[in-house]
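S.K.: sequence and predicted structure, then a few things I'm wondering about:
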Amino acid sequence: MTTLPLPGTDDDVRPRRISRRATGADAVFEHASRAVGASVLVVTGGVGLFLAWQAYPTLDRYGWSFFTETQWQPEADVVGIAAVLAGTASVALVAMAFAFPLALLTALYISEYAPARLRSTLVSLVDLMAAIPSIVYGLWGFSLVMPHAAELALWLHRNLGWIPLFDVRGSDPDAAVWDASRYTASAFCAGIAVAAMVMPMSCAVMRQVFSQTPPGEKEAALALGSTRWGMIRTVVLPFGRGGIIGGTMLGLGRALGETIAVFLIVSPAFELKWNVLEIGTSTVSALIAGRFGEASDAQLSALLAAGFVLFLITLVVNTLAAVVVGRSRSGAGTDA
């Protein structure tokens, strides 16, 4: 017979010690995960330190003119990234203008409209698009997309040419025979190819957040007489606002750093312009890819300085995206 401790004694008052230390397989998983996470931070920090160290001679020599000069002529001691930064932004913005609505609508269709037997197949296809190498997208954009994109650019110039963004200097959109070469190899053509690359990433983030919408709130909206679109507009979209913003910013970070597809499509031009339909532009990543092989030591330092600036921009964009996604609301008891 077990004797229970009397009230008021030390055995009754003394709290039990509960150890939070992981043991066995839990300890192995915890330490392995911590090591992997730390290695990612070490590698990222190492890349940043290496680029900063290599970029210091260029930044020390040119100062702020490195950020304000448009021309890239190392042989004439004229080096600047103002034009390529503008080209990087224009290609990325064109890409997101196409990718954002496609990613949002695709994510909504997969999570809310697609039949259950078809949903997993669509998810696999979207993920497969993200696994296609960028050079394939570049060849696809150069060979197939660019001729049709030139026709679309001509239509935009003809109807929206009064907006400086859609103006093409030196070209008459109403001419009997239009000059197709003025509308190819532009930021617009490159942005369409990049949009096909960033859309799967943005779609995956949005779909994952939409799938976590509490089913009770969705069923309550439908029970109150809401249509399916009304339920999506009042429940799913507000719930997934963080995922929409985060997925868009993650896609923007990918678009800013895309290299091969842009390098294959655009015609290099070091000019500060925002005419996205006009031939000629350049991005930081395409500049590095095109000049790296033949660069001298001084030119290599300048290219790495441009890469360091791009590294900081993409790091800030992706960090903000991770913060937004991490703060997005999540439901419980839902199917992924």
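M.R.: Now that the structure is in, tell me what you want to look at. Residues are numbered from 1 along each chain as shown.

S.K.: use CA for all of it now, contacts and neighbours both
M.R.: Will do.

S.K.: isn't residue 54 right up against residue 299?
M.R.: No - using Cα atoms under 8 Å, residue 54 is not in contact with residue 299, being 11.0 Å away.

S.K.: gap between residue 165 and residue 157?
M.R.: 9 Å (Cα to Cα, to the nearest Å).

S.K.: second structure for comparison follows:
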Amino acid sequence: MTTLPTLDRPTAEGDVRPRRISRTPRGADAVFEHTMRAVGASVLVITGGVGLFLGWQAFPTLQRYGLSFFTTEVWQPDTDVVGIAGILAGTVSVAAVAMVIAFPLSLLTALYISEYAPARLRPTLVSLVDLMAAIPSIVYGLWGFFLVMPHAAELALWLQRNLGWLPFFQVRDTDPDAAVWDTSRYVGSAFCAGIAVSMMVMPMACAVMRQVFSQTPVGEKEAALALGATRWGVVRSVVLPFGRGGIIGGTMLGLGRALGETIAVVLIISVAFEVKPNLVEIGTATVSSTIAGRFGEAGPAQLSALLAAGFVLFLITLAVNTIAAVVVNRGRSGAGVDA
């Protein structure tokens, strides 16, 4: 076996010893390393500072109301009754509707771009999906309010007629079989807001999934084809198992975005502070939309309550994004897949 020559240097005594390898970065490498460390540390400091600020401002509210702050549905600071149970339920409802719509769209779009689209068409499709992520949220809110909501109301009526035995598709105090149906009972709901939010989180989830799918070992795909597998068979037996971490991570990253979406939800929903499973019925509220809608006119007590709600949302979003980042990093490594 051939070995590479060792670079030696003579010492003062005249003997020859191997040159010691230094791991200390020098020159441009040192500048780059220290710059990246400073940027990474600044991100952690800013995130930690935001959390500490919200926690400090939320402390008076949490001290005053205790656990009732998390179990009370009413938001009436003037009467000293404040709770986030209703807006937490609304936040979860809007995010759930958004992910039910966005997940299959993201997965199928990512699979088509990475496995089925012609090579010349892929850059264009990638650019179009990325362009969706650059559209301001207020544009999605206007699109949802003027275009989606009327059609979503008709879809909500159809869901109540056919699946009304499920609590998610029930609308109270309405007759779905009436000759003239009340349109106002089916708009401004978590269902309508979730449709708009789903279009906002889909590009993010799709980008993560597509990137992980593109790292699938080519040798395994060619081996599956050589054994007689169809293109769908390759996707099912090789691509999807390899990209499982990316699918989960991309979905959770989209969920973190859906939980914190503000402007689009504010434009669409009709505010109602209550916990209800009726997704297609008018009235809901989310944490972010409540903060945006009431921050300008809030007094000291209400401001502390709003910051406490924001602190809870901050912790939830931080936990979701952290778990997503861990899952994505493991998925990209190809763990569990033979190279």
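M.R.: Looks like it came in fine. Keep in mind that what you see is a predicted model, and the values were worked out from it rather than measured.

S.K.: can you name the residues that contact the most centrally placed residue in the first structure?
M.R.: Central residue of the first structure (Cα atoms, centre = their mean): residue 251, 2.0 Å from the mean position. By Cα atoms under 8 Å, 6 or more residues apart in numbering, the contact set of residue 251 of the first structure is 96, 198, 199, 201, 202.

S.K.: please enumerate the helices of the second structure.
M.R.: Along the second structure, counting by DSSP state H, helices occupy 28-65, 68-71, 85-111, 122-134, 137-143, 149-163, 190-213, 218-226, 231-234, 240-242, 244-260, 263-268, 287-294, 300-332.

S.K.: any chance of these in TSV, with distance to residue 16 of the second structure too?
M.R.: Converted to TSV, these look like this (distance: least, Cα to Cα, whole Å):
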stretch	distance to residue 16 of the second structure
helix 28-65	30
helix 68-71	73
helix 85-111	58
helix 122-134	56
helix 137-143	68
helix 149-163	81
helix 190-213	49
helix 218-226	46
helix 231-234	57
helix 240-242	50
helix 244-260	51
helix 263-268	71
helix 287-294	69
helix 300-332	45
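
S.K.: winner for burial among the ones you listed?
M.R.: Neighbour counts (mean count of other Cα atoms under 10 Å) averaged over each of the helices of the second structure peak at helix 190-213, with a mean of 27.

S.K.: equivalent range in the first structure for that helix?
M.R.: The aligned range for helix 190-213 of the second structure in the first structure is 187-210, by TM-score structural alignment.

S.K.: residue 275 of the second structure matches what in the first structure?
M.R.: Under TM-score structural alignment, residue 275 of the second structure pairs with residue 272 in the first structure.

S.K.: separation between its match and residue 116 of the first structure?
M.R.: For residue 272 of the first structure, the distance to residue 116 of the first structure - Cα to Cα - is 50 Å.

S.K.: same drill for the two, tell me which one is more crowded.
M.R.: residue 272 (18 against 11; other Cα atoms under 10 Å).

S.K.: which residue packs closest to that one, ignoring adjacent ones?
M.R.: residue 83 (4.6 Å; Cα to Cα, 6 or more residues apart in numbering).

S.K.: with residue 287 of the second structure instead?
M.R.: Using Cα to Cα, 6+ apart, the nearest residue to residue 287 of the second structure is residue 87, at 5.4 Å.

S.K.: contact partners for the counterpart of the one you found in the first structure?
M.R.: Counting by TM-score structural alignment, residue 87 of the second structure corresponds to residue 84 in the first structure. Neighbouring residues of residue 84 of the first structure by Cα under 8 Å, 6+ apart: 70, 270, 272, 281, 282, 283, 284, 287.

S.K.: the match of helix 190-213 of the second structure vs the second structure, average offset?
M.R.: Following superposition, stretch 187-210 of the first structure is found to deviate from the second structure by 0.1 Å on average (mean Cα distance after the TM-score superposition for the first structure).

S.K.: over to stretch 27-42 of the first structure?
M.R.: Looks like 0.9 Å for stretch 27-42 of the first structure (mean Cα distance after the TM-score superposition for the first structure).

S.K.: against the second structure, where does that stretch fall?
M.R.: Against the second structure, stretch 27-42 of the first structure falls on residues 30-45 (TM-score structural alignment).

S.K.: then stretch 238-248 of the first structure?
M.R.: Going by TM-score structural alignment: stretch 238-248 of the first structure matches residues 241-251.

S.K.: same check, this time on stretch 281-300 of the first structure
M.R.: By TM-score structural alignment, stretch 281-300 of the first structure lines up with residues 284-303 in the second structure.

S.K.: do the same with stretch 136-153 of the first structure
M.R.: Going by TM-score structural alignment: stretch 136-153 of the first structure matches residues 139-156.

S.K.: what about that stretch, start to end distance?
M.R.: This stretch, stretch 139-156 of the second structure, spans 23 Å end to end (Cα to Cα).

S.K.: how far does that stretch sit from its chain's centre?
M.R.: Averaging C-alpha coordinates over stretch 139-156 of the second structure and over its chain gives two centres that are 21 Å apart (Cα atoms, centre = their mean, to the nearest Å).

S.K.: which neighbours do residue 165 and residue 157 of the first structure share?
M.R.: Joint contacts of residue 165 of the first structure and residue 157 (Cα under 8 Å, 6+ apart) are residue 277.

S.K.: pick the one among the contacts of residue 84 of the first structure closest to residue 27 of the first structure.
M.R.: When these are ranked by distance to residue 27 of the first structure (Cα to Cα), residue 284 comes first, at 44.0 Å.

S.K.: that closest one: what's it in contact with?
M.R.: Applying Cα under 8 Å, 6+ apart, the residues near residue 284 of the first structure are 81, 84, 85, 88, 257, 306, 307, 310.
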